[in-house]
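Engineer: Pasted the sequence and its predicted model underneath.
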Amino acid sequence: MTAIEIPAGMPQYEDMPRLDPRELRADFPILARQVNGQPMVYLDSANTSQKPQQVIDAMSDHLLRHNANVARSVHTLGTEATEAYEGARAKVAAFIGAASADEVVFTKNATEAINLVAHAFTPDAADPRFRLGPGDEVVISEMEHHSNIVPWQMLCDRAGATLRWFGVTDTGRLDFDNFDDLVNERTKIVSYTYVSNVLGTVNPTSAITARAHEVGALVMLDASQAVPHRAVDVAELEVDFIAFTGHKMCGPTGIGVLWGRSELLNAMPPFLGGGSMIETVTMERSTFAAAPARFEAGTPPITEAVGLGAAVDYLTSVGMDAIAWHEKELTAYALDVLAGVPGLRLFGPAVPVGRGGTLSFALEGIHPHDVGQVLDSLGVQVRVGHHCARPLCVRFGVPAMTRASFYLHTTVEEVDALARGLEQVRKVFG
């Protein structure tokens, strides 16, 4: 394995936890396949992560031996399914430091989790913290994924409120120049990304949370790019909500998580009506169950929850600190390697401090779709486009970007393969 050189000024902690990505690769069957006759180099984990055999086996075993609906039956299979489903909830709660498993709501993805919170805000909400109307403001940032822009735009349109946002500096950090004006007594909620899915920027939390709570606003973090890559403790963050998704953290698609403080969740109205979210139903009216059940109408993603629980077990066994440190070293190496590619423009922080292992870039005079096609012909899998963050592309004056993103199984040899591939792209397009 090529030695990773840590840039000057970056701490070199001899006692930091370590992992060997080559050993971990054996857990991911798909990484052994070829693409276009070449060994596959998977650099698209920010889009969706690959699944270890342990997760695949857990889901398969559940379907083979324990498949039934949850919370509806007293028979053996129903009991086993319910225990597995609620067991997964408890694992997720422990993984993020929740005070109780009841603070974990299963959704189908992070997008649904954010929409769930947005729909709690109405002009006539019973709880004043969720009362939003003309004169009130919602604050997001310019670097958000569309899933953390569109729901708030729709909310402000419904309620007559105003949407405001943090700008982004040329170096890919949040712009705090007008911080005190932006987050003010009219602000009802601040919702922003913990780690950017495009820039890799790790955003600060303590100052924003303190200011928001000072003016009586709630705080929500889109943690989809954080929870899979670093230890996240909601008690330490002191925010009110976080959202993340299973398929970016070695788990399956079709399941996401909303964590919220218990008293807030129970002050919120249901998002969907139907079975399992009720307390009583008559022909005249219904009353609703306490959280999290009130937000999980209908048959939930049971097998997917089992898979997510297995993913939590897997990541815990590897160690989140080891994963974070591996990605920090790998990012330092990649930043150094890509700096040597002629005509490459990197978007986001140019140093491996306060950033994750997601690198977006452009090659001068070459469209990202062309970059992606040539790389794919060499077996290198990257994402191209606006990455569901079109306002950010507009901010940096480009129609699209190429993005390479790393995870616990990524090696320096794969970073080298990316660099060689970019050299080939330049040769093909002159």
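Structural biologist: Structure received. Here the structure is a predicted model, which means the values were calculated and not measured.

Engineer: okay, CA-based contacts and neighbour counts for the rest of this
Structural biologist: Noted.

Engineer: Run the chain-centre distance for stretch 290-303.
Structural biologist: Remark: stretch 290-303 is offset 21 Å from the chain centroid, using Cα atoms, centre = their mean, to the nearest Å.

Engineer: so what's P228 closest to, chain neighbours aside?
Structural biologist: What sits nearest to P228 in space, not counting adjacent residues and going by Cα to Cα, 6 or more residues apart in numbering, is M249, at 4.5 Å.

Engineer: Equivalent analysis for V183, please.
Structural biologist: The shortest distance from V183 to any non-neighbouring residue, by Cα to Cα, 6+ apart, is to A212 (6.3 Å).

Engineer: Who are the contact partners of the one you found?
Structural biologist: By Cα atoms under 8 Å, 6 or more residues apart in numbering, the contact list for A212 reads 183-184, 187, 189-190, 218-219.

Engineer: so after the one helix or strand it maps to, what's the next helix or strand?
Structural biologist: Taking DSSP states H and E as the definition, A212 sits inside helix 206-214. Going down the chain from helix 206-214, the next helix or strand is strand 218-222, by DSSP H and E.

Engineer: Name the helix or strand for A332, please.
Structural biologist: Judged by DSSP H and E, A332 forms part of helix 320-338.

Engineer: List the buried residues for the following helix or strand past that helix?
Structural biologist: Toward the C-terminus, helix 320-338 is succeeded by strand 344-347 as the next helix or strand (DSSP H and E). Within strand 344-347, the residues that count as buried by 16 or more other Cα atoms under 10 Å are 346-347.

Engineer: which residues are contacting strand 344-347?
Structural biologist: By Cα under 8 Å, 6+ apart, the list of residues contacting strand 344-347 reads 171-172, 199, 338, 359-364.

Engineer: another structure for you, compare them:
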Amino acid sequence: MTGGSTRYVNLDFAASAPALTAVADRVADFLPSYSSVHRGAGYASMVSTAAYEAARRRIGEFVGARADDVVQIVRNTTDAFGLLASAVPDWGPGSVVHLDLEHHANLLPWQALGSRVVAARETVADTLAALEQELARKPAALLAVTGASNVTGEVLPLAELTAIAHRHGARIAVDGAQLVPHRRIDLGSLDLDYLAFSGHKLYAPYGAGVLIGRRDWLDAAPPYVAGGGAVRRVTVTRTTWADAPARHEGGTPNVVGAVALAAACEALAGLPDGALERHESTLRTRLADGLGGIDGVRLLELWSGEVDVVGLVTFVVDGYPAELVAHYLSAEHGIGVRDGRFCAHPLLDRLNEGRTAVRASLGLGSSGSDVDRLLDGVRELVDAGPRWTYGADGLPAPDPRPLPPL
């Protein structure tokens, strides 16, 4: 153990992405004008209100929201689906249908409603057929699906899924947390009913996310957060609630987070068409091929070669717990990855018998040298093992790396 230093390689974008410079600059420019929104007559309040509502419009435009869609500012994707779960009409047990590969954000709210789970099949075609059969067997109010798996990176065929849902009288909600940062999506052209995503995965880690979609369910739902701003009129015995989005944004909203998220959307929208996809595809292929060529390394995939894949790869190394692999890559090679079950326990049960795995994920700032650093580190682990000593918790023992004062 040397205690030396090296350039940090961030390969954990799928968990949380750092703020873009354009986002941080926008926030810094806005902060001197920050104030309360919607009910203040002061100049700063008017500026903040205008910025908040402009951010709402820009976020909606980025994903092709329809003119009558609600852009609901929430905390993150988990919060978005918590809100939507309160708005789904009660068709009795099984009102919501979803696959077994979902992130917990798009599983736990529906599980609490008694959802029906369809197991992903060996092929995409068979999976779609199983969903169609289940919706035909018993109607549902909602089909909830991931846009791109946070474990395998595989992109689900949203156009086909939407057609299946609508053919059987169901609406569709898409978890876009892993899809929106990597692929452009258009609610209108895809005819999606609801889309949720998080700012912290879209280079805007300021505590805001969104739920975007059809107004009627949100207007009829009980207020998600009861408080000031969510009402039209209050007496000591009765409250008349506002329509969405105000209905579900009681209290002081996260204006800074909304401004940051809108800035990230603008930055990504300004990239040349296809540039992000080409960049990620090149790096992801290099990463997957490199890991696949190392003896004892296995990639976790559902439908290898059948679908588009965003920039992440999840893998296991024979003979080494995922926690140790992740700590080794950090301590000895300066690489940040993610280990665990990625809040997708049922999918890890399918793909790795419930054991943890390692995920390397790419983003806008990733480079070929980042990928090569990871490949070299994994090869060195397989060939020679770790150089440092690691404790039962997986951490280096002792750990010479100082933490910053904060």
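Structural biologist: Thanks, I have it. Bear in mind the structure is a predicted one, so any value in this text is a computation, not a measurement.

Engineer: Got a TM-score for the pair?
Structural biologist: Overlay of the two chains. TM-score (TM-score structural alignment, normalised by the length of structure 2): 0.89; 380 aligned residues with a Cα RMSD of 2.1 Å.

Engineer: rewinding a little: what residue in structure 2 is paired with the residue nearest to V183 of structure 1?
Structural biologist: In structure 2, the residue matched to A212 of structure 1 (TM-score structural alignment) is A165.

Engineer: next one: G260 of structure 1
Structural biologist: G260 of structure 1 maps onto G213 in structure 2, by TM-score structural alignment.

Engineer: thinking its match is in contact with V70, fair?
Structural biologist: Yes: with contact defined as Cα atoms under 8 Å, G213 of structure 2 counts as touching V70 (5.4 Å).

Engineer: Test my guess that A262 of structure 2 contacts E53.
Structural biologist: No: the pair A262 of structure 2 / E53 is not scored as a contact, 10.3 Å apart, by Cα under 8 Å.

Engineer: So for those two, which residue has more residues nearby?
Structural biologist: A262 (27 against 17; other Cα atoms under 10 Å).

Engineer: which residues touch the aligned partner of that one in structure 1?
Structural biologist: Using TM-score structural alignment as the criterion, the counterpart of A262 of structure 2 in structure 1 is G309. Remark: with contacts taken as Cα under 8 Å, 6+ apart, G309 of structure 1 is in contact with 87-89, 91-92.

Engineer: just checking, G309 of structure 1 is part of a strand?
Structural biologist: No: if the criterion is DSSP: H, G, I helix; E, B strand; the rest coil, then G309 of structure 1 is helix and not within a strand.

Engineer: Against L335 of structure 1, how distant is it?
Structural biologist: 34 Å (Cα to Cα, to the nearest Å).

Engineer: With L64 of structure 1 instead?
Structural biologist: 45 Å.

Engineer: For those two, indicate the residue with more neighbours.
Structural biologist: The neighbour count for L64 of structure 1 versus L335, taken as other Cα under 10 Å, is higher for L335 (19 against 9).

Engineer: How about the aligned residue in structure 2 for the more buried one, nearest residue that isn't a chain neighbour?
Structural biologist: Aligned by TM-score structural alignment, L335 of structure 1 pairs with A288 of structure 2. Leaving out its chain neighbours, the residue that sits closest to A288 of structure 2 by Cα to Cα, 6+ apart is V313, at 6.5 Å.

Engineer: The one you found contacts V371, doesn't it?
Structural biologist: No: V313 of structure 2 is beyond contact range of V371, at 11.1 Å (criterion: Cα under 8 Å).

Engineer: joint contacts of those two?
Structural biologist: Shared contacts of V313 of structure 2 and V371, counting by Cα under 8 Å, 6+ apart, come down to L287.

Engineer: Now the aligned partner of D61 of structure 1 in structure 2: which helix or strand?
Structural biologist: Under the alignment (TM-score structural alignment), D61 of structure 1 maps onto D29 of structure 2. Element membership of D29 of structure 2 [criterion: DSSP H and E] is helix 21-30.

Engineer: Just after that helix, pick out the following helix or strand.
Structural biologist: Assigned by DSSP H and E, the successor of helix 21-30 of structure 2 is helix 43-62.

Engineer: sorry, back to before: what is the burial count for the match of G260 of structure 1?
Structural biologist: The tally of other residues near G213 of structure 2 (other Cα under 10 Å) stands at 26.

Engineer: returning to what we had before: what would the contacts of G309 of structure 1 look like in TSV with neighbour count?
Structural biologist: Shown next, in TSV, are the contacts of G309 of structure 1 (neighbours: other Cα atoms under 10 Å):
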residue	neighbour count
G87	16
A88	25
R89	24
K91	19
V92	25
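
Engineer: What distance do you get for the residue nearest to the spatial centre of structure 2 to L218 of structure 2?
Structural biologist: The residue lying closest to the centre of structure 2 (Cα atoms, centre = their mean) is A177, at 2.0 Å. Here A177 of structure 2 is placed at a distance of 21 Å from L218 of structure 2 (Cα to Cα).
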